[in-house]
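In: Predicted model and sequence below, questions to follow.
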Amino acid sequence: MPKTVRIYIQSIDKLNKTMGYLLALMLLVMTVVIFAQIISRYLLGESLSWSEELARFIMVWGVFIGSAIATRYQSLIAVEILPQKLPERFAKWVKLLVYAIIIIFCYYLFSYGIDMVRQVILQKSPAMQISMAIPYSSVPIGTLLIFLNTVVVLFESLWKEEAE
């Protein structure tokens, strides 16, 4: 494996570690906010107007960040019946084709996500009054993270096959 590829993989792994900590913090914040909403609603008789919106936005960001990390460790749900039934050398090509399709999909989703952010940048969320670009930016940023991790998996797959 070339040195530049190893450096790229190590960089993405460090980024994923940071994203994992961020994801844990987001889950903690979401849990506290939802718990505060429950306490506020049932014990104090007042509802927090912003809590459900914040929890929803954190959840969306968390799904994209978690998907990127899961992509790196190949932990996403996948249908493996075709590669399992094919001879090993054909299965390798099917997996490479899948990675290529994911990369192409990421390109289009990233582009579409950027367009969405541009369209909503001046809109404000109903409860928190923040720019809707913040929750919508989870699409291009999350897609970029998924793309970077798919490239890592692709590189490892290519160089693993050469080593064998």
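Out: Good, I have the coordinates.

In: Going by C-alpha atoms from here, please, whenever you check contacts or count neighbours.
Out: Will do.

In: Give the buried residues for stretch 86-97.
Out: Neighbour-count burial for stretch 86-97 flags Ala91, Lys92, Lys95, Leu96 (criterion: 16 or more other C-alpha atoms under 10 Å).

In: another one to put next to it:
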Amino acid sequence: MKLFLKFEAVTTGIALRGAIMFLLIATGLALYQVTTRFVFGQPSTWSEVITRSAMIWSVFLAVAPAFREGTMIAVEIVQKMLPPRLGFALYLVSMTMSLTFFGILFWQGWAMTERVVPQKLAALEISIAWVYAALPVGSIFILIAILGCMVRAMETGTIEPADVSR
């Protein structure tokens, strides 16, 4: 299990760095878009599309570190009101439901990505599948992070989040 937890820490770190990178790209291109539109009066046709796509990637990659750090919306107040063993069981049930949801999202995201391969992004000559690929790719990172949370919880008997910076 230690090997899996190390793997999970590495993959979640990759997802976090990817999310940061895409957020920086989106921020820079949004600034560029505003500048070209309102300062020069010549709006860029391509920067808005890439900004939106980078935001989508950023969100899907950031969910994995959010799970690892325990910053996703939780039923923590209910867990703390229950007896410890029942609260722990509720945590495992909620994580299992999250695994199910993101497993389905992976499967459907993969299918959607395959279906849109022939379509092109507006103002660009690249496939929109590159944007849709955020669903299955992000879901893989998220599934690994959730499994890591569950393994840590089973090993320690607590539901304390891990430090994403490790």
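Out: Done, it's in. Bear in mind the structure is a predicted one, so any value in this text is a computation, not a measurement.

In: Can you give me the TM-score here?
Out: Remark: TM-score between the superposed chains equals 0.91 [TM-score structural alignment, normalised by the length of structure 1]; 158 aligned residues with a C-alpha RMSD of 1.4 Å.

In: nearest to Pro83 of structure 1, of the buried residues of stretch 86-97 of structure 1?
Out: Ala91 (4.4 Å; C-alpha to C-alpha).

In: Helix or strand for the aligned partner of that closest one in structure 2, just tell me which one.
Out: The alignment partner of Ala91 of structure 1 in structure 2, by TM-score structural alignment, is Gly87. Taking DSSP states H and E as the definition, Gly87 of structure 2 sits inside helix 84-115.

In: Just give me the mean distance for that helix relative to structure 1.
Out: Superposed on structure 1, helix 84-115 of structure 2 shows a mean distance to its aligned partners of 0.9 Å (mean C-alpha distance after the TM-score superposition for structure 1).

In: JSON lines for the buried residues of stretch 86-97 of structure 1, including distance to Ala70 of structure 1?
Out: Output for the buried residues of stretch 86-97 of structure 1, formatted as JSON lines (distance: C-alpha to C-alpha, whole Å):
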{"residue": "Ala91", "distance to Ala70 of structure 1": "21"}
{"residue": "Lys92", "distance to Ala70 of structure 1": "20"}
{"residue": "Lys95", "distance to Ala70 of structure 1": "16"}
{"residue": "Leu96", "distance to Ala70 of structure 1": "18"}
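
In: Tell me the counterpart of Ile81 of structure 1 in structure 2.
Out: In structure 2, Ile81 of structure 1 lines up with Ile77, judged by TM-score structural alignment.

In: Next one: its match relative to Tyr91 of structure 2, how far apart?
Out: Noted for Ile77 of structure 2: a distance of 11 Å to Tyr91 of structure 2, by C-alpha to C-alpha, to the nearest Å.

In: helix/strand/coil for Ser49 of structure 1?
Out: Using DSSP: H, G, I helix; E, B strand; the rest coil, the structure places Ser49 of structure 1 in coil.

In: Who's the closest spatial neighbour of it, skipping the chain neighbours?
Out: For Ser49 of structure 1, ignoring the flanking residues on the chain, the nearest one in space by C-alpha to C-alpha, 6 or more residues apart in numbering is Ala127 at 6.0 Å.

In: who's in contact with the equivalent of the one you found over in structure 2?
Out: With TM-score structural alignment as the criterion, Ala127 of structure 1 lines up with Ala123 in structure 2. For Ala123 of structure 2, the contacting residues are Thr45, Trp46, Val49, by C-alpha atoms under 8 Å, 6 or more residues apart in numbering.
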